[in-house]
Structures are given as C-alpha cells and as structure tokens.
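**Student:** Here is a sequence with its predicted model. Questions after.
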Amino acid sequence: MRLGPHLRRIGNDIVAVYLVDTDEGVTVIDAGLAGHWRELLAELSDLGRSVDDIRGVVLTHGDTDHLGFAERLRRDHGVPVYVHEADAARARGEVKAATSWGKMKLGATAGFIWYAMRRGGLRTTHLTEVVAVHDGVVLDLPGAPRVIGVPGHSPGSIAIHVPIADAVFVGDALTTRHVLTGQRGPQPAPFTDDPHQALASLRHLEDIQASWVLPGHGTPWSGGVTEAIRAIRTVASA
C-alpha cells in the first residue's frame, strides 16, 4: 500500500510493516510475521527494488509479532536489525513478555489469532544478533530514522521519526485498532507491560511534526501526532 512518495505499508490493520524508500535504499520498520515475506518481496518489486536494496530493519520493540522475517533478512542477506538495548534480550528470545490480555471480544480476538496463524505467527524465529540502539540516536539508514524512547509496552519500546516520510512509526506505543476488541481509533495498545508508563511516555512524541502516525496494529492515522495523543488520553481517562 502506497502512503506517500517515500512510504509503503504491507500487511493490514491487524499487523503492519512499513517501508521507507529513498535514493539511498530501503529501511524496513518492524518485520511483522514470518508469512509477510512474500508481501515484502511483492512490494519491493512494485518499487523496482529487491531485498538487496534493504539497508536495515528497525524494530519498534522485541515482541514476536514484530520480529517476523527479521532474522531471515539478517541471516540470509546480511541486513542489520536495530532494536533498543532494553529490548535486545526480548528480540533474541532470552526473556518473555509478561502478557496480560485484558478486554476481549470473541470475533476480534479469533480474527487476530487466525490471521497470525495463517501468516506464520506460530513459527517466529528470534534474532541471534541485533544492533542495540538508544533513545535520541539518528541511524545511518535511508530516511535518517530518529529513535525516540517510549517505554511501557515493553522496556525498550521506541517510536521512529522519519521526516522524509512525514511519519512517526509508533509500534505498540498506541494502536488505532485494538486487535482483541476490534475497537477503532487511537487508544492504548493491548499486551502492554506497564500501561501507566506507556501512557506517560506519549509526552515524548508531543513535539514531533508528522502527518502520519503509524502503529504496528491499526489503520494509518493521518490526523497528526497531537490529535492522536489527545484521543488516547481521552480513552484512557474514560
């Protein structure tokens, strides 16, 4: 899906992966599920690109539904995978998330599980090597992605600001479609380690100028960062 001159999405509103395409090559933001590999190749082909044009994968955090094809790119194609230092062990499978499911609706939850199973969510390969990053660093990758720490969903959750794409990629710092209830619109994400910290961390995004707010789960939000945060705080206080 084309979102802008330098911005593509693969997957869907259940699980999403993003590509930043520039003259210097392609940066992949999150790696979804293992079965998204074919969609990745198809999107690259549509761009006139190949896997050889991918310069790096940046993970918003270390959960399995964001690792997908990351190790395949690293192992088979030498693509470095970047993750916050506080989530490096999580991405390598050395620690597990303290998962709390919270509110659910049967249809939405079943749809999420079924989609994940069909896309290889039960055979995720953890990373064996990562490039650890920290808050504030600008990565030497296409689009010059800037790392912004937003801990809460996980200790090393980050947002990634890419000005050329007019976008901030937020992973599970928020969602615009709750995968367990089907509720739409900006709101706190499920499976969050520390919901209070996650909500407080949104303040780190308040000064970002970007039209697109792009979560790992949900419809791309084009209403700007300020309005997304306002909506989430309203939902959280209700």
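**Tutor:** Done, it's in.

**Student:** Only C-alpha atoms from now on, for both contacts and neighbour counts.
**Tutor:** Will do.

**Student:** Find me whatever residue is spatially closest to Thr226, sequence neighbours aside.
**Tutor:** Spatially, and ignoring its direct neighbours in sequence, Thr226 is nearest to Glu206 (6.2 Å; Cα to Cα, 6 or more residues apart in numbering).

**Student:** Help me confirm that the one you found comes into contact with Val225.
**Tutor:** Yes: between Glu206 and Val225 a contact is recorded at 6.8 Å, counting by Cα atoms under 8 Å.

**Student:** what comes up buried for the helix or strand where His196 lies?
**Tutor:** Assigned by DSSP states H and E, His196 belongs to helix 195-201. The neighbour-count check on helix 195-201 (16 or more other Cα atoms under 10 Å) flags Pro195, Gln197, Ala198, Leu199, Ser201 as buried.

**Student:** Distance to Asp46 added to those residues, as JSON lines?
**Tutor:** Output for the buried residues of helix 195-201, formatted as JSON lines (distance: Cα to Cα, whole Å):
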{"residue": "Pro195", "distance to Asp46": "39"}
{"residue": "Gln197", "distance to Asp46": "40"}
{"residue": "Ala198", "distance to Asp46": "36"}
{"residue": "Leu199", "distance to Asp46": "37"}
{"residue": "Ser201", "distance to Asp46": "36"}
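
**Student:** gap between the nearest residue to Asp53 once chain neighbours are set aside and Gly136?
**Tutor:** Nearest-residue entry for Asp53: Gly25, 5.1 Å, with adjacent residues in sequence omitted and distances by Cα to Cα, 6+ apart. Going from Gly25 to Gly136 by Cα to Cα, to the nearest Å gives 22 Å.

**Student:** And here is the other one:
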Amino acid sequence: MNFGPNVTVLTVPMLSPVMGPTVIYPVLLKDGDGLTLIDTGMFGQYDSLVQAILQAGEQLSSIKRIILTHQDIDHIGNLPVLVREIPGVQLFAHPGDIPVISGSESMLKMTPERITGMPQAFQEQINAFLEQLTQLGEITELHDGDQLPWGGGAEVIHTPGHTPGHICLYLPQEKLLLAADELRVADGRLAGPAESATPDMPLALRSLRKLDGLPVQSIVCYHGGRYDGSPQVLIDSLAGGL
C-alpha cells in the first residue's frame, strides 16, 4: 500500500497473546539516504516483518532510522533484533515512553503481575525481550511539533493517553495521518483508541483535539489499516466538550 513515492504501508500478520491472530500496519518512509521504519511489530515475529519489507521491494539494510510511536510490545517487539541486524540504526521516540523502551522502567500495561498470569512460554519470551531492551543504546527524543525531514516531511503530534509518550505523525505532502493507536479502523469505520488498552481514556480523547483541523485525506491506523477521509467528524463526536 503506497502513498506516493515516499510512503509505503506494510501489511504484517501478527499473533498476539491478547488479541489472537490479527494484522498490523507498520510504515516505511523512503528518502535518498535510505528508509525510516515506523514501529516494529510483536517480538518473536521478526520474520513476518522482514518478509513484508521484502515484499514491498525494499531491503532491511536500507533502514537507517526507526521511529517508535509508543511503548506497547506490538510496536517495539522487534526492536532489539533490528538493532542487532542493522548496525548504526538510529532510534527515535517521545520522552514520555523512552524509559520503558530503554528498559529502565516497567511497561505500563504488560506489568510484572500481568506477565506472571501468562503461559510459561510467553513469560520466558517477554522476560528475555525486556532484558534485551536495556542493551538498545541511545534513543533520540521526539517532541510535539517537531518537523522531521523524512518521507517528504512529517510533523510529530504528541497524543498521550494510550501511553504517556504516544505520538501520531502527519505528512502534509500526502495529507496523510499516521495515527498509530490513537485511532483504529473497525468494521470499515474509523474509531477512537481501544478503551481496554488505553489506561487514561479521558486524556486520549482530549488528545484527539490536537488533530483538529488537519487537512487529512487518508489515515493509516496500526490496527485496521487505511481509512480514506478526515477524522474530524469522529473528533467532534468523541472529544466534543472535553
């Protein structure tokens, strides 16, 4: 799925211990010096991500930067192996989630108490993954309003609530919103963040107001994929009065 020459949306099958089999939509931004990958999929499912990159006609070695929209395991899960496989790759995230992504703080949702209630094989996998996060190295901070040069240009929009450091990216050249988990597509309709996975739902709904007035023609949601149209009606419905 392409939006012009600079933006490719990957389709990656994912098996989640919480959601079961599903599909996620990481994004590649293409520039003269290489690729920027936005989000990395679930840990233990690296091969599926690599296959999607190859099917898009790109090479893993062309990835120069990785942007993490937030800390959830289905977004950062392949980060440790990508860092090992791509020497010198640069990492970017909002400071609200960097302590978790770097392994210095516990995950907001996948808490130690929750992990102990998971199947033993999953416990072993996630504990190994969490240990690997401490070895990632430097993560560059992204802040609300930052203008990034990649993919023809992108604006960082800090949308906390789903996690403290959740971000969306707006690409004005394509009038495209990369909504991460702030929005989702369910049964062909645009919806707000999943309440069951959003610890501070009132804040997440207030964050929708930061998307007010953007001239959006298309949206890519990490869960649900492409939606053609503006989020404004949904924003007015969900965040009206907040």
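**Tutor:** The structure has been received and is ready for your questions. A quick note: this is a predicted structure, and the numbers were derived from the prediction, not measured.

**Student:** returning to that earlier point: give the aligned equivalent of the residue nearest to Asp53 of structure 1 in structure 2.
**Tutor:** Here Gly25 of structure 1 is matched to Gly34 in structure 2, going by TM-score structural alignment.

**Student:** I'd say its match and Lys64 touch.
**Tutor:** Yes: with contact defined as Cα under 8 Å, Gly34 of structure 2 and Lys64 form a contacting pair (6.0 Å).

**Student:** residues making contact with the helix or strand encompassing Arg72 of structure 1?
**Tutor:** Assigned by DSSP H and E, Arg72 of structure 1 falls within helix 70-77. The contact list for helix 70-77 of structure 1 (Cα atoms under 8 Å, 6 or more residues apart in numbering) reads Asp30, Ala31, Val51, Asp52, Val57, Val79, Pro80, Val81, Thr125, His126, Leu127, Thr128.

**Student:** ok, the third one - contacts?
**Tutor:** It stands for Val51 of structure 1. Per Cα under 8 Å, 6+ apart, neighbours of Val51 of structure 1: Leu41, Leu44, His77.

**Student:** Can you tell me which of the residues you listed are buried?
**Tutor:** Applying 16+ other Cα under 10 Å to the contacts of Val51 of structure 1 flags Leu44 as buried.

**Student:** Nearest to Arg8 of structure 1 among the contacts of Val51 of structure 1?
**Tutor:** Comparing those against Arg8 of structure 1 with Cα to Cα places Leu44 closest, at 9.5 Å.

**Student:** what stretch of structure 2 does the helix holding His196 of structure 1 fall on?
**Tutor:** Against structure 2, helix 195-201 of structure 1 falls on residues 201-207 (TM-score structural alignment).

**Student:** From Val7 of structure 2, how far out is the nearest residue to Pro215 of structure 2 once chain neighbours are set aside?
**Tutor:** The spatial neighbour of Pro215 of structure 2 that comes closest, neighbours along the chain excluded (Cα to Cα, 6+ apart), is Lys175 at 6.2 Å. Plainly put, Lys175 of structure 2 is 12 Å away from Val7 of structure 2 if you go by Cα to Cα.

**Student:** More neighbours: which of the two?
**Tutor:** In this view Lys175 of structure 2 and Val7 are compared by other Cα atoms under 10 Å, and Val7 has more residues nearby, 22 against 15.

**Student:** And the residue nearest to the more buried one when sequence neighbours are not counted, how far from Val81 of structure 2?
**Tutor:** Nearest non-adjacent residue to Val7 of structure 2, counting by Cα to Cα, 6+ apart: Leu29, 4.8 Å away. Distance check for Leu29 of structure 2 against Val81 of structure 2: by Cα to Cα, it reads 20 Å.

**Student:** Equivalent analysis for Met201 of structure 2, please.
**Tutor:** Taken as Cα to Cα, the span from Met201 of structure 2 to Val81 of structure 2 is 32 Å.

**Student:** Which parts of structure 1 are strands?
**Tutor:** Under the criterion DSSP state E, structure 1 contains strands at 2-4, 7-11, 16-22, 25-29, 54-58, 81-84, 131-133, 146-149, 158-162, 167-171, 175-177, 184-187, 212-215.

**Student:** Need these in CSV (columns: mean neighbour count and distance to Gly35 of structure 1).
**Tutor:** Below are these laid out as CSV (neighbours: other Cα atoms under 10 Å; distance: least, Cα to Cα, whole Å):
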stretch, mean neighbour count, distance to Gly35 of structure 1
strand 2-4, 14, 20
strand 7-11, 20, 10
strand 16-22, 24, 12
strand 25-29, 23, 16
strand 54-58, 24, 16
strand 81-84, 25, 18
strand 131-133, 15, 24
strand 146-149, 23, 27
strand 158-162, 26, 24
strand 167-171, 26, 19
strand 175-177, 26, 21
strand 184-187, 20, 25
strand 212-215, 26, 19
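
**Student:** So for Ala91 of structure 1, which of the ones you listed sits nearest?
**Tutor:** For the strands of structure 1, proximity to Ala91 of structure 1 was assessed by Cα to Cα; strand 81-84 is nearest, at 7.8 Å.

**Student:** quick one: the closest one aligns where in structure 2?
**Tutor:** So strand 81-84 of structure 1 sits over residues 91-94 in structure 2, by TM-score structural alignment.

**Student:** what sits up against that stretch?
**Tutor:** With contact meaning Cα under 8 Å, 6+ apart, stretch 91-94 of structure 2 is reached by 65-70, 138-143, 158, 165-167.

**Student:** Give the full set of residues in contact with Pro215 of structure 1.
**Tutor:** Applying Cα under 8 Å, 6+ apart, we find Pro215 of structure 1 in contact with Ala16, Phe169, Val170, Gly171, Asp172, Ala173, Leu174, Thr175, Thr176.

**Student:** Could you measure from the residue most central in space within structure 1 over to Gly111 of structure 1?
**Tutor:** For structure 1, the residue nearest the mean C-alpha position is Gly171 (3.3 Å; Cα atoms, centre = their mean). Between Gly171 of structure 1 and Gly111 of structure 1 the distance is 20 Å, computed by Cα to Cα.
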